[in-house]
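Asker: sequence isn't available, so here's the structure alone:
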């Protein structure tokens, strides 16, 4: 369903009883709500959560957020970066955090637990820092607190993050290749499963310009490390030992900055959440909330 959140239209799906424990799941860069494994969100709903899924702005069925004078074409952004010119963002991750609060407002949720992965983990950090009064807890998954430049970001790396218009077959092949690089060897998906998910995402709403605006929002984000030391919410960090996109040390750093933060380093987990990981993550959420955030 479409709701108005933070002044824009956001596509939302909810699962579980309306009087269940509210839990908002936040996806990563360029991904859609359909990328959450059914086993994960339905399992959470059966465990007593009211699970909220949504498409971040600029992806899936949510509103596109272009801004006049701000590039969203991959070649134009890359050329500017290589020339040392500014690559301004149409919005920031802080705006995407406000989108989450807006979703909660529209659904009548005064407070909620939040689970964010990758870019969603960065958004979760901002929610913990700037909107703590709306959170019951924060679960930060496969994320970093450092800005793009601090992590060695450069024009060449930026070019690899940007999306381009491709046909359906090429897109599916690229998703399979990404999974090979970033997947979870201990919790594997078959090539057929990855291809089917990629086809669904392409057919539903593949939009390179929207993805690129999210990329620029990530690049524009500031260093969160100092502010995380002031977070007083129950938090946990989950990171995979096999994460080749955001190294495990980044998660450990976040866990060390947030006071009393739980830290889970998962053997055999990469930069993805697969159906086979669902039981472990559901149990982890139940245990964390029972111990720390109930």
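Answerer: Done, it's in. Source: prediction; values computed, not measured.
Asker: contacts and neighbour counts: CA atoms only from here.
Answerer: Noted.
Asker: name the SS class of residue 24, please.
Answerer: strand (DSSP: H, G, I helix; E, B strand; the rest coil).
Asker: all the helices of the stretch 1-150 of the chain, in order from the start?
Answerer: Using DSSP state H, counting those that start in this stretch, the helices of the stretch 1-150 of the chain run over 38-46, 74-82, 93-107, 119-130.
Asker: so for residue 8, which of those helices sits nearest?
Answerer: Residue 8 sits nearest to helix 93-107 of all these, at 8.2 Å, using C-alpha to C-alpha.
Asker: for that closest one, buried residues please.
Answerer: Going by neighbour count (16 or more other C-alpha atoms under 10 Å), the buried part of helix 93-107 is 93, 94, 96, 97, 98, 99, 100, 101, 102, 103, 104, 105.
Asker: which residues sit against it?
Answerer: Outside helix 93-107, the residues that touch it by C-alpha atoms under 8 Å, 6 or more residues apart in numbering are 3-6, 10, 56-57, 110-112, 122-124, 126-127, 131, 134, 217-218, 221.
Asker: filter these down to the ones in strands?
Answerer: 3, 4, 5, 10, 112 (DSSP state E).
Asker: just among these, which is most surrounded?
Answerer: residue 10 (26 neighbours; other C-alpha atoms under 10 Å).
Asker: measure that residue to residue 22 for me?
Answerer: Applying C-alpha to C-alpha, to the nearest Å, the value for residue 10 to residue 22 is 18 Å.
Asker: next, the one to line up against it:
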């Protein structure tokens, strides 16, 4: 792995695949490190000839942590109650600028950008703010920022609030168990506990900072609705969503596909808020097909 200094912060990243391949930029979601992109998924893309770049967003993993007063519980509750009450040290547009800075560091002019969850929001911001840098766009299990669509499921919301406001875990084992439980709550029927336990352990070995996830949540809540701007996106766009998604309801994917002219919508009946192993090849194949539209 390597690091780059962009916008006054350090971004951790790694690169896979042939040096002469068109670049696919993978943008991960809230509180989730770049290692959450499954190796098999990356291999599908590199086998198709693409160069894959993934990175830790600011405030997660090995990238820089914001040096500012910590958000309070009151700040979080206000932000969850209304986006008008959300205040953040940065917005999703600033995280998009981080990604562009990384591309500049790598000397990459144009990319196929693929984002999952919050990463899908950042990918949309990249396509909106830097259209000349985007060959194609893929938004996975995400939304447009319109609070009417792609909200958290009513049954899951109390659990998330409890998790956000819980006291820090007292032991390493408790931290791992909490992480696995969090994935179990949002994943679909193909949940693989052994895989996610290994992912949580590896994530904790890289970084134990937990404040970053709160800062990222506030950035989401404080960022504006992207729907009007998405109507001007011209890059070939694929929207992927799971019909079993409880964290970002499927209406978020539908709204995204409706917002971007000419976009394609791919929905899976056995996918939650995760990248299920049995669907990786199909999702990667659809990404490659969309990338070829923008080649």
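Answerer: Alright, I've got the coordinates. Here the structure is a predicted model, which is why all the values come from computation and not from measurement.
Asker: among the contacts of helix 93-107 of structure 1, the buried ones, what's the ChimeraX command?
Answerer: Of the contacts of helix 93-107 of structure 1, the buried ones can be selected in ChimeraX as follows, counting by 16+ other C-alpha under 10 Å:
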select :3,4,5,6,10,56,57,111,112,122,123,124,126,127,134,217,218,221
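Asker: picking that back up, dump the helices of the stretch 1-150 of structure 1 to CSV, plus distance to residue 18 of structure 1.
Answerer: As requested, the helices of the stretch 1-150 of structure 1 are exported to CSV (distance: least, C-alpha to C-alpha, whole Å):
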stretch, distance to residue 18 of structure 1
helix 38-46, 10
helix 74-82, 42
helix 93-107, 10
helix 119-130, 23
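Asker: what's residue 177 of structure 2 aligned with over in structure 1?
Answerer: Taking TM-score structural alignment, residue 177 of structure 2 has residue 173 as its aligned residue in structure 1.
Asker: contact partners for its match?
Answerer: Residues in contact with residue 173 of structure 1 (C-alpha under 8 Å, 6+ apart) are residue 195.
Asker: can you give me how far the helix or strand where it lies is from the chain middle?
Answerer: Remark: residue 173 of structure 1 resides in helix 168-182, with elements defined by DSSP states H and E. Here the centre of helix 168-182 of structure 1 is set off from its chain's centre by 19 Å, with C-alpha atoms, centre = their mean, to the nearest Å.
Asker: buried ones in the next helix or strand after it?
Answerer: Using DSSP H and E, the helix or strand that follows helix 168-182 of structure 1 in sequence is helix 191-205. Neighbour counts over helix 191-205 of structure 1 (16+ other C-alpha under 10 Å) mark 194, 195, 197, 198, 199, 201, 202 as buried.
Asker: now the counterpart of the first one in structure 2. Nearest residue, chain neighbours left out?
Answerer: Pairing criterion TM-score structural alignment: the partner of residue 194 of structure 1 within structure 2 is identified as residue 196. For residue 196 of structure 2, ignoring the flanking residues on the chain, the nearest one in space by C-alpha to C-alpha, 6 or more residues apart in numbering is residue 180 at 6.1 Å.
Asker: how about the contacts made by the one you found?
Answerer: Going by C-alpha under 8 Å, 6+ apart, residue 180 of structure 2 touches 193, 196, 197, 200.
Asker: OK, contacts around the first one?
Answerer: Residues in contact with residue 193 of structure 2 (C-alpha under 8 Å, 6+ apart) are 180, 184.
Asker: now do the third one
Answerer: By C-alpha under 8 Å, 6+ apart, the contact list for residue 197 of structure 2 reads 176, 177, 179, 180.
Asker: got the residues you listed as JSON lines, with distance to residue 37 of structure 2 columns?
Answerer: Listed next are the contacts of residue 197 of structure 2 as JSON lines, based on distance: C-alpha to C-alpha, whole Å:
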{"residue": "176", "distance to residue 37 of structure 2": "19"}
{"residue": "177", "distance to residue 37 of structure 2": "20"}
{"residue": "179", "distance to residue 37 of structure 2": "16"}
{"residue": "180", "distance to residue 37 of structure 2": "16"}
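Asker: among those, which one sits closest to residue 158 of structure 2?
Answerer: The shortest approach to residue 158 of structure 2 among those belongs to residue 179, at 16.9 Å (C-alpha to C-alpha).
Asker: could I get the contacting residues of the residue nearest to that closest one when sequence neighbours are not counted?
Answerer: Counting by C-alpha to C-alpha, 6+ apart, residue 179 of structure 2 lies nearest to residue 200, which is 6.0 Å off, once chain neighbours are set aside. Going by C-alpha under 8 Å, 6+ apart, residue 200 of structure 2 touches 176, 179, 180.
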